[in-house]
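**Q** what follows is a protein structure lacking sequence information:
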């Protein structure tokens, strides 16, 4: 039986199947109301990990989650990301890991989320224009000040992960990964070896799973949807994987969260495993 729980950083127990809030619209008014309802339903269904970021609407997504869920129930982890800012020449979004920018974004996220500490704060991307030691070191300092509980990284390679871990404990990695997209398998292996949570974004390949004949065949055999099969495969592939599928619809949310009750037979897993050879 696949375990449904994981301890991030060795001490923060959460349900492995979480929710990515990126797709929740914050306007117009009716869409915002629906988004709040989706977030609340996720918590009702037992989600304890919700992922957001400053990039998602310049903090609007964080505000939405606070509106919907604050005061937060015990055990709910809302993780956010910093390190992307409108600091391009024309005010466009760009990677920005300068210490002053990271510090300001964390301070503002605390206000938007209405918390005194962000239990898991992730660096959205590594800014190639700023030394990694400065970026990770700033997050370490904020952790030491009590404003961050645990530190994560996003879209990193093995070497970058190793370099960051020489500076600070890394509790999570959030890379693109799915049944049909296993480019970051080496990073996943490094996370497994170190007990680091691996949060795949785009975990169901945005619908591509449904067009794959083998995935569709397995789904028919187990009376599930291709999306559920893709999520169940992830949960069984590695005990450190914490998928965060996102949606703006309650029916899709309920479908996604039922995936951790789906058991795939060894032979079915073998067939899905082999998809990496042709992906």
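**A** Yes, it's here. The structure presented is a predicted model; accordingly, all values stated were derived computationally and were not measured. Numbers count the residues shown, from 1 in each chain.

**Q** from here on, contacts and neighbour counts on C-alpha atoms
**A** Noted.

**Q** and residue 106, how many neighbours?
**A** 23 (other Cα atoms under 10 Å).

**Q** secondary structure element for it?
**A** helix 99-113 (DSSP states H and E).

**Q** got the contact list for that helix?
**A** 54, 59, 62-63, 65-66, 80, 82-83, 85, 96, 116-118, 134-135, 138-139, 142 (Cα atoms under 8 Å, 6 or more residues apart in numbering).

**Q** now, those that are in helices?
**A** 62-63, 65-66, 134-135, 138-139, 142 (DSSP state H).

**Q** return the closest of the residues you listed with respect to residue 183.
**A** Using Cα to Cα, residue 135 is the member of the ones in helices among the contacts of helix 99-113 that sits closest to residue 183, with 25.0 Å.

**Q** go ahead and confirm that closest one touches residue 98.
**A** Yes: with contacts counted by Cα atoms under 8 Å, residue 135 reaches residue 98, the gap being 6.5 Å.

**Q** looking at these two, which is more packed in?
**A** Ranked by neighbour count (other Cα under 10 Å), residue 135 and residue 98 place residue 135 first, with 23 against 17.

**Q** mind listing what the more buried one touches?
**A** Residue 135 neighbours (Cα under 8 Å, 6+ apart): 97-99, 102, 126.

**Q** ok, so of those residues, who is nearest residue 174?
**A** The closest of the contacts of residue 135, once distances to residue 174 are taken by Cα to Cα, is residue 126, at 12.1 Å.

**Q** put this beside the first:
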């Protein structure tokens, strides 16, 4: 088969969050910029500011220099240290650069991530985020987790109050279901959803489809965590060889092809890996390659979920 006979899926390079923040479709997640460079993702507690700090600052600056427009952080990353790091590296922010942050999770210890959705707490944390990021308005403020002990209307209402006061431009959610998103939309406009999603983690397929139908950005975190089938001889590495890309680029390319509202936010402590990740935007997948990745990965993900369920 010649290249002219291969049907490829066109990839839109930008997406407008909230209808007015038009950004390149690969952002940068800052969660990895905590602890030390040799800390494995599975062992990271995201508790202390990074060491060495200069290396983390360099990666953030490299991200923007290479075209990243969406930088994602949270007030809970290193107890506010993540936001301070972003400001130190990037403030004053270049035109077109959007910093998204999250509130609604407290960290009483390195091993605990506890949702706190009391409206007064959310508003206080937003005020602290404004100070740490050195801005008068947060372009995208996301509820980090829904607190089951507080009415959702109160939690979204607190963010809506901040929006009405001009302190927040757009509101987002994280780790939510379609039903939760529907409820939130009855209270305020929702511009983004940030859920765990990649080739292997497919539990949020309905959320991806719902957000696409409603023009809501879907920001998958851990977008390259593709599991065993990224190994040598697996479907990801096979397709990667065919398209002349790395497995990480291929996994990200699958996300970009999956739906035009998907804006992956891969994180890394390496400028080299950062540039590699951004190269995924140029990777073209044929319909057959996309279907092969999608089908095999979905089957393996289902098998993994079934295996976990059986072990509970």
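**A** Yep, that arrived. What you see is a predicted model, and the numbers here were worked out from it, not measured in a lab.

**Q** TM between them?
**A** The TM-score (TM-score structural alignment, normalised by the length of the first structure) is 0.95; 278 aligned residues with a Cα RMSD of 1.8 Å.

**Q** filter the ones in helices among the contacts of helix 99-113 of the first structure to the buried ones?
**A** 62-63, 65-66, 135, 138-139, 142 (16 or more other Cα atoms under 10 Å).

**Q** could you export the residues you listed as CSV, including distance to residue 153 of the first structure?
**A** Converted to CSV, these look like this (distance: Cα to Cα, whole Å):
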residue, distance to residue 153 of the first structure
62, 19
63, 22
65, 22
66, 23
135, 11
138, 13
139, 11
142, 15
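
**Q** and those, which is closest to residue 262 of the first structure?
**A** Distance to residue 262 of the first structure across these (Cα to Cα) is lowest for residue 65, with 28.5 Å.

**Q** who's in contact with the aligned residue in the second structure for that closest one?
**A** Counting by TM-score structural alignment, residue 65 of the first structure corresponds to residue 86 in the second structure. Applying Cα under 8 Å, 6+ apart, we find residue 86 of the second structure in contact with 57, 60, 133.

**Q** now render the contacts of residue 135 of the first structure as JSON lines, adding distance to residue 27 of the first structure.
**A** Below are these laid out as JSON lines (distance: Cα to Cα, whole Å):
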{"residue": "97", "distance to residue 27 of the first structure": "29"}
{"residue": "98", "distance to residue 27 of the first structure": "31"}
{"residue": "99", "distance to residue 27 of the first structure": "32"}
{"residue": "102", "distance to residue 27 of the first structure": "27"}
{"residue": "126", "distance to residue 27 of the first structure": "30"}
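
**Q** how close does residue 29 of the first structure get to residue 36 of the first structure?
**A** Distance of residue 29 of the first structure to residue 36 of the first structure, given as Cα to Cα, to the nearest Å: 11 Å.

**Q** of those two, which one has the most company?
**A** residue 36 (21 against 10).

**Q** how about that one, what's its partner in the second structure?
**A** Aligned partner of residue 36 of the first structure by TM-score structural alignment: residue 57.

**Q** got the contact list for that match?
**A** 85-86, 88-89.

**Q** is it located within a helix, as I assumed?
**A** Yes: with DSSP: H, G, I helix; E, B strand; the rest coil as the criterion, residue 57 of the second structure is located in a helix.

**Q** mind checking how far it is from residue 132 of the second structure?
**A** Applying Cα to Cα, the value for residue 57 of the second structure to residue 132 of the second structure is 15 Å.

**Q** returning to that earlier point: which of the contacts of residue 86 of the second structure sits closest to residue 228 of the second structure?
**A** residue 60 (29.4 Å).

**Q** isn't that closest one right up against residue 88?
**A** No: here residue 60 of the second structure does not reach residue 88: they are 9.7 Å apart, not a contact under Cα under 8 Å.

**Q** could you tell me where stretch 156-168 of the first structure falls in the second structure?
**A** Against the second structure, stretch 156-168 of the first structure falls on residues 176-188 (TM-score structural alignment).
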